[in-house]
Structures are given as C-alpha cells and as structure tokens.
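1. Sharing a model that was predicted from the sequence below.
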Amino acid sequence: MNLEKNNAVVVLLVNLGTPKQPNTEEVRLYLKEFLSDKDVIRLPRIFWLPLLHLIILRVRPKKSAELYKKVWTEWGSPLLYNTFLQAGLLRKRFTDKTDPVFLIDVAMRYGAPSLESKILEYKNKDYNNFLILPMFPQYSTTTTKSIANKLEMIMKKNIGLEQQLNIFFIKDFHDDEQYIISSSNQIELFQNKFGKPKRLLLSFHGIPKSYIAEDEPYQTQCFATAKLIAKKLNLNKDSYDVVFQSRFGKAEWIQPYLAETLETLPSENIKDIQVFCPGFVSDCLETIEEIGDESKELFLNSGGQKYNFIPCLNGNTIFIDMLENLIRNYKNATINYKELV
C-alpha cells in the first residue's frame, strides 16, 4: 500500500436509504429490508415477520411507489440526490493537499449504495481508514445504532475484514454550534423571503414511547436542539412548538404529535405557521410529501390560513462548513462503533 492510501480516510455520509426506482417491486425490496430491521421494529419476530410478509409488503409498496413517483427526480429520489449534493460540496473543500487525504462518498443503511458495498469497494482499492458519519443529528437506536449494528454484521460476514480496518464513528451532532447556526440560518433565509409566521413548529421524527424507557436519548436531544435553535433565533416560548411526526400504529409515541397540533392551533387563533425539521438534513419523501403536502392540507382543513414548510439543510453553506469541521477534526469527535452494538 502506498503512503497516500495508508494516510487517507474514506468518509461515508450514511443516510437512511431509498428504493432504486419508484415502482412497486423496488419499493417492496426497500421496505422489506427497512422493516425487517430489529432496531426499527421491536415487536416479537414471530408476530411481526408474518404480518410484514403476508400483509404489509403486499399492500404498502404500491401506495408508497405512487408517493415516490410524485417526488422522484432525474437523479433519483430527493434523499439520494441531496446526500450526493452534500458529498459533492464537501469534496470541493478537500481539493488541497491535506494530511490525511479525505475521500468523500455516500452510503445508505437500506437500499443502494449499501454500506457494505462501499466499504468493500474502498477496501479492495487498499483503503483501510473509514469515517462513518450518520446523517442524523440526534442519536437514536432506530437510526444511528442501526448503522453501528449493520457495521457489526458486515464485519462478521466478511471474516478477517475487521482486523484490517480502522473505523471511526460519529455518534451525533445535535448540539454542534455550526449545526445550530446552519439550522437557524436556514429558517432565517426562508423568513427573509416569506415573512415570519405566528408560530414556528420544529418537527422531529417520532418514535414509540416504549423506546425511550430503554435509555434512548433521542427525545432529550430533540428538545435540546430545539431550545438551542430557538435561542439563536431569539424566539420566546410562545412563538415556537416542538412536535413529533410520522406516528403510525396504535402504540403511544413521544409527544406532542404534529398532527394533533396542526388540528388544534387554528382554534387557538394560530392560523399562520411554518414547519422546519431539524432532524432531517436532507429533504426526502417524508419531508416533501408528509410535511410539505399532507400536513399543509390537514392544517388548512382545520381552519388554518397560511402554512409553509421550510426546506431542510440540504446544501446550506454553513451546514457544509459544519460537516467539513467534523471531518477535519474527526479524531476528537468519534467513538468506537462497538460501544453502540
């Protein structure tokens, strides 16, 4: 191995994932992998797997494929496009001769390009140093820990691989100053163009409340992020709400729920709102369709008058600054992924 490769660090921006195409079969394959993850669905396998294969994977893929078709781009899904956009912007930050050399690429927890395929691709080119950067600001067992568990699976599957690699892992960046500044900046840029609302909703992805009982820090980190953003924007407690979206099933999830908030705000004479999702660094099906369209319809049908969704960070320059700094100082920001397994 030459000296440059020995010093180089392969940086993988790891996001959730996406089907290859917006058709029923590809969506079924994607959902099968996603919903089979024990970190995402913690129901007993003997109950969940028959339900998944006999009902959900027969019904849901067609409906989801139609939603993906609405947001699909010529470059693929919005999530894939935006994550590659971020990687491309980062590559421009590392064009000078630096020590070590950073190679920026993208991997997905589910679907393609898979985490395993990317690790093996670079290992076969004699790169042994990897920085795994989950694109989830707040740590959750359903996202970041799932990535760590996937790494463990990859190492067990490929015998001898673990001994050949140096893997660095970033756990979260929920209170990183530049992340907070970039989120605040994204909101301000939007409001400079469209005005300020009567109420700003900071909406995070929800998880079942039962997960919190297992020392899950996610909810605490979400509220901490929201508080820091509000402080940066000089918001008082009556001008913003923290809510949680995407609940499904009958189990209790962490609250307050976005849907219920949207239904009740108009009755409190809050009829002009904006929604920003700090937990999503890239726009995707969920932000565009659920938050951008479905939530807007719910709010307006409940008596609201003005609803705006603020786009995610995507290529926000300050956010790219933050990622660059995380990468350059990775030895101070990383953990051993096995601590999470």
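-> Alright, I've got the coordinates. Numbering: from 1, shown residues only.
2. drop to CA atoms for contacts and neighbour counts, all remaining ones
-> Fine.
3. Could you tell me the end-to-end distance of stretch 157-165?
-> 14 Å (Cα to Cα, to the nearest Å).
4. Stretch 233-241 too?
-> OK, stretch 233-241 end separation, Cα to Cα: 13 Å.
5. Buried residues, that stretch. List them.
-> For stretch 233-241, a neighbour-count test (16 or more other Cα atoms under 10 Å) marks 233, 240-241 as buried.
6. Next one for the comparison:
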Amino acid sequence: MFLRAFKYIWPERFLPEAEQKDPFAEQAPVGPGKTGVLLVNLGTPDEPTAPAIRRYLAEFLSDPRVIEIPRYLWMPILHGMVLRARPKKLVPRYRGIWMDGGSPLLVYSRRQAEGLAALLARRGLQVDVELGMRYGNPAIPAAIDRLRAAGCERILVVPLYPQYAASTTATVVDAVTRHAARLRNQPELRFIKRFHDDAGYLEALVARIESYWRDHGRPQKLVMSFHGLPRYSIELGDPYYQDCLRTGRLLRERLGLMPEQVEVTFQSRFGAARWLEPYTEPTLRELARQGVKEVDVVCPGFLADCLETLEEIGQECREAFLHEGGERYRYIPAVNDDAVWIDALGDLVQRNLQGWPALK
C-alpha cells in the first residue's frame, strides 16, 4: 500500500530513465485547439424492459432538482414504492413507441446531432458535435471526454429545452460542471440557457404545423401542450411558466390565429402536488363536452418525440377526447430531424459560438 502511494506522489521515480520527461522543457507552440458542441436531451431507458426502465428512473428521480422533496422522505418512497411498481407498468408503453434504433427520443436526438454537424461543416465551421443524455446513455461525462479526446478546448453546451426550468436546463449545467470539476485541464464552457422566443425555433414550429395542415386540413382548436411543473417551482423562481406563455403567444401570432382558437395547457403531472394549469387531458375532455369536434395538439417544448408525446398525447389524450364526444383528434409530430429545425439549430449554435475559433 505504501509503495502504491509513493508511486502516485512521485511517479517519475518508477519510470525507466528513457521515459522520464522534463515538464519544464520548452515545447512546440500549442494551437488554439478545436471547438465542440454538446447537445443534451433528457434521456431514455436503454431498452423497453423493466430492469432498464428501473435504472433510468432511479437516476432521473434521484435528482434533487427533479423531485424537490427532502431526501429522507423521498428516497424511501422512490425505492420502496415507485421503482418497484412503475417500471413494469411502463414496459408496454415504451414497447409501443420503440423504433429500430432505440427510443424515439434517442433516435431523433442523434439525427439532430448528425444533421447539425453536417450543416456546420457545410457552412465552413470546424466544430465537433456530440450528443449526451442527462440521464441514461449516451452519458454527459462520456460525451465531454470524447470532445476532449478530439482536441476540443472549448465546448458550447446546448440543452435541448427551449423553455428554462431548474429541473431541466439547470440539471444539465450541474452535470457538465460536475464532470468538469474532476478535470485537471478544463475546457472553456458556454451554455445556452433558453431559446423560447428564438425566431428560428418558432419558424420551425410554424413550418411543421402548416405543413401538417396542408396535408390534413385545419382543426377547430389548436392545443399547445407543454410539459408541466409543480406550481411551487414557479413560486421559487423558475421562469418556465412565462417562457411557455410567450412561446405560445408568439407561435399563435405567426400562425395567424385568434386567441380563442388556441389553448395553452400543461401535461405529465406526477405526484399529489398542484401543477401548472390548465391540465391537458381535462382541457381536452372539456372541449369535447362543449361541442368542439376537431382538435390538433402540438407540443412546442419537445424537440424530439418521446413517451410523453407519442403515448400520453398521441394515445391517452386522444382516447379521452373521443370518449367525451370529440370526433377528430390529431397529434402534430415534434420537429424531430426536420431540415427547417436543423437550420434553426445551426443558426442558434453559430450565434453562440461568436468569438471562438471555429473556421476551417
């Protein structure tokens, strides 16, 4: 044990003389290094099985920014109840949406990263692009290490959350800086905090919706469903609610719709606390009871389709609306790997790379 410690303190003493190097000797000038972009999305189980879902949920729901309940109260609930029952219930839901390349969230996020890399190259920028997931794989530390191994001295981190919340964007900052804190030679870091009112992002949504309407016709009502948050998150200072409302208003204006033609709602409640309202499914039920026969639902906060859009919105909410007397219900897919969105993402990234060497 003493010998191992001595090797750690004075490693060169144990190297052959030929391998010993003088760290103070003059070396060749080092260039500016490369620039990297790290796209980060929420995450997904590795496969649609109970063990894989359990591993994913354990990491996700253990994050104190996601579940803001004292740990001594929450952890027994998580491990004693939630992780025992919920994974099995989610297996058929995940299997119902699974794609050949994995979960839709992973498949489309990868395509976004690949599309961004190709776009930046066509624009004459030498930028490496990696994808990381906040929970699950590909993990953020491994993605950063790949960028560092490629010679990236600067990394722009792009959380794929248009609207800012501590439980989403801030957790990405936590994970990136936690890994950077372990590095001796740290890269320069930048973070995009939000882009809820970015013109390119909004135009990508407009293009997606209008293209869908050209093929299928317009509905009586357009419901814009954002992921929900507990109300106390807003009371504690999250700007998320106002970000969502601003996105909804700007999107409505660009679509040329009147306020009464649009509903902004919040989905995916979890637990007993009061969440942001109005809730999506009860709103759809009420619209049907009021005589609205046709609705389209779009989820502007989701840049890639996932369980919450394809299963919750695409299936559960559809059944609820039709059960109450609605006749036509359609979910408009997320922007995914649409070329208009990839162009907008490229513009967003390029603006935030200003001042960093990235030209070929």
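-> Okay, I see it. Here the structure is a predicted model, which is why all the values come from computation and not from measurement.
7. now, among the buried residues of stretch 233-241 of the first structure, which is nearest to Lys306 of the first structure?
-> Using Cα to Cα, Tyr240 is the member of those that lies nearest Lys306 of the first structure, at 15.5 Å.
8. Map that closest one onto the second structure.
-> Alignment note (TM-score structural alignment): Tyr240 of the first structure maps to Val262 of the second structure.
9. Now check Trp75 of the first structure against the second structure: what is it aligned to?
-> Checking TM-score structural alignment: Trp75 of the first structure goes with Gly101.
10. Could you do Lys296 of the first structure as well?
-> Matched by TM-score structural alignment, Lys296 of the first structure corresponds to Arg318 in the second structure.
11. Glu327 is in contact with that match, correct?
-> No - counting by Cα atoms under 8 Å, Arg318 of the second structure stays clear of Glu327, with 9.9 Å between them.
12. Can you tell me, leaving aside adjacent residues, what's nearest to the aligned partner of Glu263 of the first structure in the second structure?
-> Using TM-score structural alignment as the criterion, Glu263 of the first structure maps onto Arg285 of the second structure. Leaving aside its sequence neighbours, Arg285 of the second structure sits nearest to Phe321 (Cα to Cα, 6 or more residues apart in numbering; 5.1 Å).
13. Packing partners of the helix or strand encompassing that neighbour?
-> For Phe321 of the second structure, the host element (DSSP states H and E) is helix 317-323. Judged by 3 or more Cα pairs under 8 Å, 6 or more residues apart in numbering; DSSP states H and E, helix 317-323 of the second structure is in contact with helix 280-289, strand 328-331.
14. can you rerun that using 7 Å?
-> helix 280-289 (3 or more Cα pairs under 7 Å, 6 or more residues apart in numbering; DSSP states H and E).
15. re the thing from before, so between Arg318 and Glu327 of the second structure, which is more surrounded?
-> When Arg318 of the second structure and Glu327 are compared for neighbours, Arg318 comes out ahead with 24 against 15, by other Cα atoms under 10 Å.
16. so how far is Gly36 of the second structure from the closest residue to the more buried one other than its chain neighbours?
-> Spatially, and ignoring its direct neighbours in sequence, Arg318 of the second structure is nearest to Tyr329 (5.9 Å; Cα to Cα, 6+ apart). For Tyr329 of the second structure, the distance to Gly36 of the second structure (Cα to Cα) stands at 42 Å.
17. how big's the offset between the helix holding Phe321 of the second structure and the first structure?
-> Superposing on the first structure places helix 317-323 of the second structure at an average distance of 0.5 Å from its equivalents, by mean Cα distance after the TM-score superposition for the first structure.
18. tell me which residues of that helix are tucked away?
-> Those would be 317-322, for helix 317-323 of the second structure by 16+ other Cα under 10 Å.
19. Over to stretch 327-338 of the first structure?
-> 327-328, 330, 334, 337.
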